[in-house]
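> quick one: sequence and predicted model below, then my questions.
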Amino acid sequence: MSTLTVGIAGPLTTIQDLGRPGFAALGVSGSGALDRGALTLGNRLVGNAERAAALEITVGPFSAVADRDVWIAVTGAWGRVAVGGHPIDPNHPTFVAAGTSIDIGPAASGLRYYLAVSGGIDVDPVLGSRSTDLLSGIGPTSVQGGDVLPIGQPHTAAIPALDVAPWSAPDAGAVTVPIRVGPRADWFTAASLERLFSGTWTLSSASNRVGARLDGTPLERSVTADAHGELPSEGMVAGALQVPPSGLPTVLLADHPTTGGYPVIAVVASGALDLFAQLRPGQHLTFRHARP
């Protein structure tokens, strides 16, 4: 079996594919890559199936060596990436000879890199997925320096004839996120609903793969909602904006719990969830109504 030996793993590196949907009734969240677009792009660039497992590298640095010739692509965050000491471009299929070092520096833009390797990271699947779920502990453990990871057999098809994918660096300024109001918007005052869209929110440093915590002016519950007390636990989905008693929303992400008792004021449009993978603590965001 071919392998990838990790030298430096950085603050957090996990194995991720497109997740394990369909098990919420068992208390298992979908998990998977936070930036699904970056994962699937990387896999296409190196000739893998889109849902092949890759490495999700938070911030960096990271280094590794494969024991066979491989093709790699680094997508998502932007920073210095080198093969054998020579810089390479992001979003670009690159040939790496066996024994040659792959080095990824700290991200200059965005937060999470995706390292796709031809053949994919071939750890054993759990419930149909190779993803690490940090909340439940399902799937492989976080990657550490010295780990030796199995690499699958590459497809026989040629690497796609694409010089570079037309993607830019993740936005370092304020971003606008489309959301749909509800299902518990009636638990909040009209002023709070207006503030949700008119205010500027800041990503908290307490954010992680479970949820993106937001700082700003707290949202207030309505008098009617306070009279009802707390909600019984109900099902949660990725993108739900839960509002705890502090009034500061948390956007649930891939490793979210499948149930929760805090009211959900709105839900992020599915296509916009990838934005939260690349937001950095302190970065600003605003919300707008999603198109029907």
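Noted; the coordinates are in hand.
> alpha carbons only for contacts and neighbour counts from here, please
Fine.
> what segments of the stretch 1-150 of the chain are strands?
Assigned by DSSP state E, counting those that start in this stretch, the stretch 1-150 of the chain shows strands spanning 2-8, 12-16, 54-58, 62-66, 70-78, 81-83, 86-88, 94-96, 101-104, 109-117, 148-151.
> comparison target below:
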Amino acid sequence: MRMRVLRTGPMTVLKDAGRPGHAYQGVAPSGAVDRGAYARANALVGNPPGTAVLECTLGGLRVSFDEPAVLALTGTDAVLTVDGTPAGAEEVVQVAAGATVAVTMPRRGLRSYLAVRGGIDVPPVLGSRSTDQLAGVGPARPAPGDVLPIGDLPLVESGTPAVPDRQGPLEVDLGPRDDWFTASAIGTFLSAEYAILPASNAVGLRLDGPALTRSRTEELPSEGVVRGAVQVPPDGRPIIFQADHPVTGGYPVIAVLTPSSADRAAQLRPGARIRFTRAPG
């Protein structure tokens, strides 16, 4: 089976579970930005974990298939339509050959995940089919007219993960460099409101809000960072690293989001207002 890309919208890339194990080569794991939504999409259509899907930012995607296909869309309240007929939220959809499949612009959320039974079977790069937008590693971004092969993976019967509650503050574990900040700064970080700035993407979310004062002024040698790390540059305003983050960072990391909160952060639009709180335990 083949998928033909008719339109990509503002941003559509291929994503899977990522390419861990290559940091020593300067290559970050990348992978889906909202990992929970990505996993649900694959589970709905019966794909094994780690199968490649399309990650679509702010809708606008339009594709067709040369054979009947089974699809699911997760991540936002965007609607999946087949020849103009809308499907239900996170519903498994049977699509006839030649039908036009479209993803509308979501009212809430940012990134939608379109999974096809069998998976998108482009050649992997360093063991992954994820497009890393920072490093330029992985498959090229799909473009109108591209034809993507669909695999023939065996159907996996598994439970579909529940849609998480996306309300409330983002949960964090403090550290590893929270001792580089004053007690007042830690208090501010865990109580103040921050806004997502327009200069945000799959690499990181830039925040506007109270500056966080450091207790130490020396330079920090570059050290490894992970998805969800909250790094604080010299202006004192935090940056939340997302899936396509760099391998290392040279500014202190005050805290790291829990995995579920990192997924929630993946769906935040510019202008959204957030707070942080310590994770239970």
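Done, it's in. Here the structure is a predicted model, which is why all the values come from computation and not from measurement.
> any idea what the TM-score comes out to?
Overlay of the two chains. TM-score (TM-score structural alignment, normalised by the length of structure 2): 0.95; 281 aligned residues with a C-alpha RMSD of 1.8 Å.
> to Val243 of structure 1, which of the strands of the stretch 1-150 of structure 1 lies closest?
strand 109-117 (24.7 Å; C-alpha to C-alpha).
> okay, Arg221 of structure 1 and Val74 of structure 1: tell me how far apart.
Here Arg221 of structure 1 is placed at a distance of 44 Å from Val74 of structure 1 (C-alpha to C-alpha, to the nearest Å).
> who's more crowded, the two?
Each of Arg221 of structure 1 and Val74 has its neighbours counted (other C-alpha atoms under 10 Å); Val74 has more, 30 against 21.
> list the contacts for the more buried one?
Applying C-alpha atoms under 8 Å, 6 or more residues apart in numbering to Val74 of structure 1 gives the contacts Gly42, Val81, Pro90, Asn91, His92, Tyr113, Tyr114, Leu115, Ala116.
> what's the matching range in structure 1 for the lengthiest helix in structure 2?
Across structure 2, the longest stretch assigned as helix under DSSP state H is helix 35-45. Using TM-score structural alignment, helix 35-45 of structure 2 lines up with residues 36-46 of structure 1.
> any chance of TSV for the contacts of Val74 of structure 1, columns neighbour count and distance to Gly19 of structure 1?
Converted to TSV, the contacts of Val74 of structure 1 look like this (neighbours: other C-alpha atoms under 10 Å; distance: C-alpha to C-alpha, whole Å):
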residue	neighbour count	distance to Gly19 of structure 1
Gly42	31	16
Val81	21	26
Pro90	23	24
Asn91	24	22
His92	21	24
Tyr113	29	17
Tyr114	30	15
Leu115	24	17
Ala116	30	16
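> tell me which of those residues you also see in structure 2.
By both residues aligned by TM-score structural alignment, their matches' C-alpha atoms under 8 Å, the contacts of Val74 of structure 1 still in contact after alignment to structure 2 are Gly42, Val81, Pro90, Asn91, His92, Tyr113, Tyr114, Leu115, Ala116.
> picking up where we left off before, of all the strands of the stretch 1-150 of structure 1, which lies closest to Val237 of structure 1?
strand 12-16 (18.6 Å).
> that closest one vs structure 2, average distance?
Comparison of strand 12-16 of structure 1 with structure 2 after fitting gives an average deviation of 0.4 Å (mean C-alpha distance after the TM-score superposition for structure 1).
> any idea how far Ser260 of structure 2 is from Leu110 of structure 2?
Taking C-alpha to C-alpha, one finds Ser260 of structure 2 at 16 Å from Leu110 of structure 2.
> these two: which is more packed in?
Leu110 (22 against 18).
> my read is that the more buried one contacts Ala265, right?
No: here Leu110 of structure 2 lies out of contact with Ala265, judged by C-alpha atoms under 8 Å, at a distance of 9.8 Å.
> quick check: buried residues in stretch 241-259 of structure 1?
241-243, 247-259 (16 or more other C-alpha atoms under 10 Å).
> need the residue closest to the centroid of structure 2.
Computing the C-alpha centroid of structure 2 and ranking residues by C-alpha atoms, centre = their mean puts Val33 first, at 1.2 Å.
> that one is in contact with Leu268, isn't it?
No: with contact defined as C-alpha under 8 Å, Val33 of structure 2 does not count as touching Leu268 (11.2 Å).
> got a list of what the closest residue to Ala240 of structure 1 other than its chain neighbours touches?
Nearest-residue entry for Ala240 of structure 1: Val267, 4.4 Å, with adjacent residues in sequence omitted and distances by C-alpha to C-alpha, 6 or more residues apart in numbering. With contact taken as C-alpha under 8 Å, 6+ apart, Val267 of structure 1 is in contact with Ile179, Arg180, Val181, Gly182, Gly239, Ala240, Leu241.
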